[in-house]
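Participant: for reference, the sequence and a predicted model appear below.
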Amino acid sequence: MNKRKIIVIHLAVFLFLTSLLFFTSEPLLNKFASGIHNVGMWIDLMIIGTVVFLLTTTISCLIFLKQKKLIGLILILVNLFWIWFNLDLLYRYHFTEFYPTFYIPNWILIMNSIFAVIGFVIGFKLINKTISIKRALLTDFILILIGLIIQQS
């Protein structure tokens, strides 16, 4: 398959999934959050869903095109955001007057930061071509999944 065909197929998948989300998000919210009539929740679902679809279709397209450097850069950016999110919460909990409704324990924030640093290193290894795309994405996905499971328990 040539590059143009791969890009067009992934763009079509992204547009299909985004339009599907657009037309099914209201029934989903009515089913699972029926007592809440909040436009902000619908907009958040649309924004987050669109970003997730864009990220997954972009990574899939880059895998087909075998672009290790761009996939490594995306892994680095995702893990940098994860590090920033966890360390920012840790800072807010201890050094500001921030009192959230749901408090994430410190050990979970530190574990997630460690997982993100490992993912950051995996991104650099992928850029330097010392690890395969499949292994890098699988390892980073497992680390993020473990972090989310720990955070939910």
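Facilitator: Thanks, I have the structure now. Bear in mind that the values here come from a model prediction, so they are computed numbers and not experimental data.

Participant: C-alpha only now, for contacts and for neighbours.
Facilitator: Noted.

Participant: now the helices for the protein?
Facilitator: Ranges of helices in the chain, per DSSP state H, are 3-32, 39-65, 68-95, 106-127, 133-152.

Participant: and among these, the most buried is which?
Facilitator: Among the helices of the chain, helix 106-127 has the highest mean neighbour count (mean count of other Cα atoms under 10 Å), at a mean of 20.

Participant: alongside the first one, take a look at this:
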Amino acid sequence: MTKRKIIINHSIIFLVLSLILFFSAGSILNKTVPEIENVRLWMDLVIYGTILILILTSVSCLVFLKKHKIIGLFIILINLFWFWLSIYLLYRYHITDYYPTFRIADWILILHNVLALVGIIIGYKIITSKLNLKKAVLIDFILIILGVISYQL
């Protein structure tokens, strides 16, 4: 496949998935939360879902184009943000007088720091070509899913 075909295919996939999300978001919300008729909730689902679809199709396109350094940098940036967010919440909970209604447990935030550090190392190994690209993206995706699941504990 040529670069042009890969980019066109991924653009079409992005548009189709975004349109499916746009037209099905209302029915998804009505089935899961039927008593809430909130337009803001629907808009948030569409906006964040579209951003997620854009990120996933961009990474998939970069994998097909074999752009190791860009993917490694992208993984490092995502994990740096995750690390910063966890450190910031730990700082807010313990140093300042911040008492939120829903507080994330300290062990979950520390777990997120460890997972983010592993993700940063994976991104570095992709850039230096010491780790297979597909294996590294799969491992980092699993780490992020583990982090999201740990919020539910």
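Facilitator: It's in. Keep in mind the model is a prediction, meaning the values are calculated, not measured.

Participant: quantify their similarity with the TM-score.
Facilitator: TM-score for the superposed chains, counting by TM-score structural alignment, normalised by the length of the first structure: 0.94, backed by 153 aligned residues with a Cα RMSD of 1.2 Å.

Participant: for Tyr93 of the first structure, list the residues it contacts.
Facilitator: Each residue near Tyr93 of the first structure by Cα atoms under 8 Å, 6 or more residues apart in numbering is listed here: Tyr99.

Participant: likewise for Ile13 of the second structure?
Facilitator: Ile13 of the second structure touches Thr57, counting by Cα under 8 Å, 6+ apart.

Participant: that one and Ile95 of the second structure, how far apart?
Facilitator: 46 Å (Cα to Cα, to the nearest Å).

Participant: before we move on, what about Leu131 of the second structure?
Facilitator: 39 Å.

Participant: can you check Phe102 of the second structure too?
Facilitator: From Phe102 of the second structure across to Ile95 of the second structure, the span is 18 Å (Cα to Cα).

Participant: now do Ile55 of the second structure
Facilitator: Distance of Ile55 of the second structure to Ile95 of the second structure, given as Cα to Cα: 34 Å.

Participant: do Ile8 of the second structure as well
Facilitator: On the measure of Cα to Cα, Ile8 of the second structure and Ile95 of the second structure end up 50 Å apart.

Participant: and if you look at Thr50 of the second structure?
Facilitator: In this view, Thr50 of the second structure and Ile95 of the second structure are 36 Å apart by Cα to Cα.

Participant: same question for Trp84 of the second structure.
Facilitator: Applying Cα to Cα, the value for Trp84 of the second structure to Ile95 of the second structure is 16 Å.

Participant: cool, and Lys130 of the second structure?
Facilitator: 39 Å.

Participant: swap in Ser27 of the second structure?
Facilitator: 43 Å.

Participant: tell me who's in contact with the equivalent of Phe81 of the first structure over in the second structure.
Facilitator: Alignment note: Phe81 of the first structure maps to Phe81 in the second structure; criterion TM-score structural alignment. Applying Cα under 8 Å, 6+ apart to Phe81 of the second structure gives no contacts.

Participant: also Phe74 of the second structure?
Facilitator: Neighbouring residues of Phe74 of the second structure by Cα under 8 Å, 6+ apart: Gly123.

Participant: ok, now Tyr124 of the second structure?
Facilitator: By Cα under 8 Å, 6+ apart, Tyr124 of the second structure lies in contact with Gly72, Leu73, Ile76.

Participant: Glu35 of the second structure: which of these is nearest?
Facilitator: Checking the contacts of Tyr124 of the second structure against Glu35 of the second structure by Cα to Cα gives Ile76 as the nearest, at 40.5 Å.
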